[in-house]
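Asks: give me coordinates for this.
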Amino acid sequence: MHTILLCGGSGQRLWPLSGSIRSKMFLPLLPAPGGGTESMIGRVCRQLGQAGLDESLLLVAHQEQIALTRRYTGGKYPVTGEPCKRGTFTAAALGALHLLAAGKAQPEDIICIAPADMFADDDFFGHFHQFEAILATSQAELLLLGTRPAYPSEQYGYIVPAQADAGAYAPVLTFAEKPDTATALELMREQALWNCGVFALRLGFLLEHLERLGLPSELAALTAQYPDLPVRSFDNEVAERSTRAVVVRHEGEWSDLGSWDTLADRLPSQVIGEGGLWGECGNSQLINELEVPLHVIGVPGIVAIAGPDGILIASRKEANLIKEILAENKQRRQDCP
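Replies: All right, here's what the predicted structure looks like:
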């Protein structure tokens, strides 16, 4: 099996430390084994290596992030660059055609597509070893990995299995993309799983979707068309169109750490950088990349984040609104004559 690790992302949800070039996966904030810190992408590659899954690993990154990708993975793995960001489906197709053109994979081979920006326990990656056998046994055209929701999140997609306790895998009944809280609660009652963004399939099945969309199955031709392609997600183009999909349930830990609230729970210290938290500052997090000190006094439940691109002071639960604010500011600038 070949693993394609997608290293995309807009870099907005963890602003001001993340941006269009330094996505969240490159932030060296997570505690590393034996001390020190590591990035999300470094952690995922380390875990793939520990699970014996990195011998046929390919990383797909935006061309402007190739150097960062190599830096945070120690230059151990091949990296192919997207000319521009065109969504998870297009990035996965680029990676698959790269393997095909290099003679490293054939249409009948199984490929696993996974995001580089996630936080999971080691057992999560142990499931990958089952993918080929489950695809063969189930006769499914697509396999997904899901995990039991910890709370009714509006930030994740959901997979509804046809059976709640089907053993190693279950047929997929339907999908729900980032529902509101009430719908998420109902989905949890239906034993729905968070969609972890991990897919396994035959490379040839992906080629069939390229043909359906009128896209070339040659690497050079797809690369030439890249700037003119629309943004396409793998969920929309492949998963939600599949009539024979199965899901494997992960019972352990998983998160995409897509907000300051979820990331703060994984950090080694409440204060990182110059400054401090004083007085009643329970459940607050301070990260300062600047040389000037940042102090918070008597304010619980917030994040105080300072970096070269700006400063964010927000309630932990509402910090995700920064993505909408940045989008509005960008639109406003574009609208100005």
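
Asks: okay, CA-based contacts and neighbour counts for the rest of this
Replies: Will do.

Asks: quick one: the helices in the protein?
Replies: Assigned by DSSP state H, the chain shows helices spanning 40-50, 66-72, 87-101, 122-126, 131-138, 181-189, 203-212, 219-225, 234-237, 260-264, 322-335.

Asks: just say which of those helices is most tucked in.
Replies: helix 87-101 (a mean of 23; mean count of other Cα atoms under 10 Å).

Asks: what helices and strands are in contact with that one?
Replies: Secondary-structure packing of helix 87-101 (3 or more Cα pairs under 8 Å, 6 or more residues apart in numbering; DSSP states H and E): strand 2-7, strand 57-62, strand 79-82, helix 203-212, helix 219-225, helix 234-237.

Asks: identify whichever of these lies nearest to Ala162.
Replies: For the helices and strands packed on helix 87-101, proximity to Ala162 was assessed by Cα to Cα; helix 234-237 is nearest, at 18.2 Å.

Asks: quick one: the closest one to chain centroid distance?
Replies: 14 Å (Cα atoms, centre = their mean, to the nearest Å).

Asks: residues touching that helix, excluding its own?
Replies: The contact list for helix 234-237, computed with Cα atoms under 8 Å, 6 or more residues apart in numbering, reads Gly87, Thr88, Phe89, Thr90, Ala92, His209.

Asks: adding distance to Leu143, write the residues you listed out as a markdown table.
Replies: Below are the contacts of helix 234-237 laid out as a markdown table (distance: Cα to Cα, whole Å):
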| residue | distance to Leu143 |
| --- | --- |
| Gly87 | 20 |
| Thr88 | 16 |
| Phe89 | 15 |
| Thr90 | 19 |
| Ala92 | 15 |
| His209 | 16 |
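
Asks: Proceed likewise with the subsequent sequence, for comparison:
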Amino acid sequence: MDQPVITPVVLCGGSGTRLWPLSRTYTPKQFLPLTSSYSMLQETVLRLPKTINQGIFICNEEHRFMLAEQLRKIDANNSTILLEPEGRNTAPAVALAALQAMKDNPHAMLLVLAADHVISDHGAFHQAIEHATAAALQDKLTTFGIVPDKPETGYGYIQHGNDGEQFHSVKQFVEKPALDVAKQYVASGDYLWNSGMFLFKASCFIDELEKYCPEILVACQQAFSGAEQDLDFIRPEKSAFLSCVSESIDYAVMEKTSNAAVVPLNAGWSDVGSYGALADVLDKSDEKSNVFVGDVLTHETSECYINSQHKLVATVGVENLVIVDTPDAVLVANKDKAQDVKAIVEQLKQQSRSEVSFQREVYRPWGKYDSIDMGERFQVKRITVKPGAKLSVQMHHHRAEHWIVVSGTAKVTIGETTSLLSENMSTYIPIGEVHALENPGKLPLEMIEVQSGSYLGEDDIVRFEDRYGRS
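Replies: Coordinates of the predicted model:
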């Protein structure tokens, strides 16, 4: 029998608000290197069995270039990236992925994964995939249930039958329980945490979706049939997709189907839903159960998670704290209250503060910039442009700009004049002047940009031409 073709489907949405200020709207936790030198997204891909490759990744507009760049860095360039016009939960996202997979292979199986989970025991994970594959070959819609190691009120549970060796039938899905109920579930041995990971034939999922939520399938079929290719991305037709209801796989299909199965997974899994959970999956830095990231000094400090992104952080006589220092924000929280960081995020949103959305260092398809200083009528940025990349042809209504080349070569167009600038050379772009910047060299271009004017927001950009399709 031929080995079944399994296509990984990685869901890259989610805002990770409980990990602010590391995780932000435009750089959420799945794109951050929280547990290793790789991002959580990259770890998700790298832990897959070698026989599983060329995945389908589903993300939103804002994250598309960051996703493509992170995949390129781990040689996963052959993957397909689907862009959701707007989030509609997991059922429509997986429906799009199923339609894409079946276009290339009518018999494809989908391994549906979140981009922001930790799985430390790769061998156990691979074995669970084999067991789930066996179930999927019997046309089962298979989910992975995490073997619980404690009563947990933050997860949904799956009650299973004891009717199989590799996988079990599903008796019921249950919502997040109260603590006393969670204790009963764990003591019974009949309940697993709901991981939100699945393996099934794409055709079986489509059949069950048509049976139980046909309106989702119709909207996704219309969106997929009207999809357009944009550089490395596939854009489903917007209006059709936005007509789709927002629904999870569990509510749309898994809780209704009679073909559900569950594979127990005991592989060091965590959804890293808080700083406490993040500290639990990282190696301890000292004998006092602290976890340090960056430049940290301590005295009489215990049970803390301290992450310094910017400067030396020193503590004396504290315990059970989360301390996170970034270039533009500092978080101090009791580790037992770390889940409530989202309340700060809500305040930032209400006040329309930029710290909720952007890190100081912002990634763009052409490279990145770091806002190193800002005042009432000025801003200073360090700009890095990748070899061969070009910023849009643009102008600004409210600001002038000075550019100073630190290293590399800049091809600068101002109005009708184009010139090459090398190290220590500079130029000036007046307010209202059409201009463009390109790196024609083979090394990164490093520049300092000094902006001055009455308004310095990123929305003061009028684009006339852009190779990345931005408006």
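
Asks: quick one on the thing from earlier: closest to Phe125 of the first structure out of the helices and strands packed on helix 87-101 of the first structure?
Replies: strand 2-7 (11.4 Å).

Asks: what's the closest one aligned against in the second structure?
Replies: Under TM-score structural alignment, strand 2-7 of the first structure corresponds to residues 7-12 of the second structure.

Asks: tell me the gap between that stretch and the middle of its chain.
Replies: That offset, for stretch 7-12 of the second structure, works out to 11 Å (Cα atoms, centre = their mean).

Asks: how about stretch 270-285 of the first structure?
Replies: The answer for stretch 270-285 of the first structure is 28 Å, by Cα atoms, centre = their mean.

Asks: could you list the buried residues of it?
Replies: Residues of stretch 270-285 of the first structure classed as buried by neighbour count (16 or more other Cα atoms under 10 Å): Gln270, Val271, Ile272, Gly273, Glu274, Gly275, Gly276, Leu277, Cys281, Ser284, Gln285.

Asks: likewise for stretch 102-120 of the second structure?
Replies: 102, 107-119.

Asks: from these, pick the one nearest Pro236 of the second structure.
Replies: Met102 (15.7 Å).

Asks: who's in contact with the closest residue to Phe144 of the second structure other than its chain neighbours?
Replies: Nearest-residue entry for Phe144 of the second structure: Val263, 4.9 Å, with adjacent residues in sequence omitted and distances by Cα to Cα, 6 or more residues apart in numbering. By Cα under 8 Å, 6+ apart, the contact list for Val263 of the second structure reads Ala128, His131, Ala132, Thr142, Thr143, Phe144, Gly145, Gln166, Phe167, His168.

Asks: what about Val322 of the second structure, how many residues nearby?
Replies: When counting by other Cα atoms under 10 Å, one arrives at 22 neighbours for Val322 of the second structure.

Asks: before we move on, back to that, nearest to Gln155 of the first structure, of the helices of the first structure?
Replies: With Cα to Cα as the measure, helix 181-189 is the member of those nearest Gln155 of the first structure (9.8 Å).

Asks: how far is the closest one from where the chain is centred?
Replies: Relative to its chain's centre, helix 181-189 of the first structure lies at 22 Å (Cα atoms, centre = their mean).

Asks: quick one: it aligns where in the second structure?
Replies: Going by TM-score structural alignment: helix 181-189 of the first structure matches residues 179-187.

Asks: give me the mean deviation of the matching stretch from the first structure.
Replies: Aligned to the first structure and superposed, stretch 179-187 of the second structure gives a mean residue distance of 1.7 Å (mean Cα distance after the TM-score superposition for the first structure).

Asks: what's that stretch in contact with?
Replies: Counting by Cα under 8 Å, 6+ apart, Pro148, Asp149, Lys150, Pro151, Glu152, Thr153, Tyr191, Leu192 sit against stretch 179-187 of the second structure.

Asks: quick one: buried ones out of those residues?
Replies: Applying 16+ other Cα under 10 Å to these flags Pro148, Pro151, Glu152, Thr153, Tyr191, Leu192 as buried.

Asks: can you redo those residues as CSV with distance to Trp20 of the second structure?
Replies: Output for those, formatted as CSV (distance: Cα to Cα, whole Å):
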residue, distance to Trp20 of the second structure
Pro148, 27
Pro151, 26
Glu152, 23
Thr153, 22
Tyr191, 32
Leu192, 29
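
Asks: give me the subset of the residues you listed lying in strands.
Replies: Counting by DSSP state E, the part of those found in strands is Tyr191, Leu192.

Asks: could you single out the nearest of the buried ones among the contacts of stretch 179-187 of the second structure to Ser452 of the second structure?
Replies: Thr153 (51.5 Å).

Asks: hmm, that closest one is touching Pro177, no?
Replies: Yes: judged on Cα atoms under 8 Å, Thr153 of the second structure makes contact with Pro177 at a distance of 5.5 Å.

Asks: so what corresponds to Ser153 of the first structure in the second structure?
Replies: By TM-score structural alignment, Ser153 of the first structure lines up with Glu152.

Asks: before we move on, back to that, distance to Thr37 of the first structure added to the helices and strands packed on helix 87-101 of the first structure, as TSV?
Replies: Below are those laid out as TSV (distance: least, Cα to Cα, whole Å):
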stretch	distance to Thr37 of the first structure
strand 2-7	20
strand 57-62	22
strand 79-82	23
helix 203-212	36
helix 219-225	36
helix 234-237	31
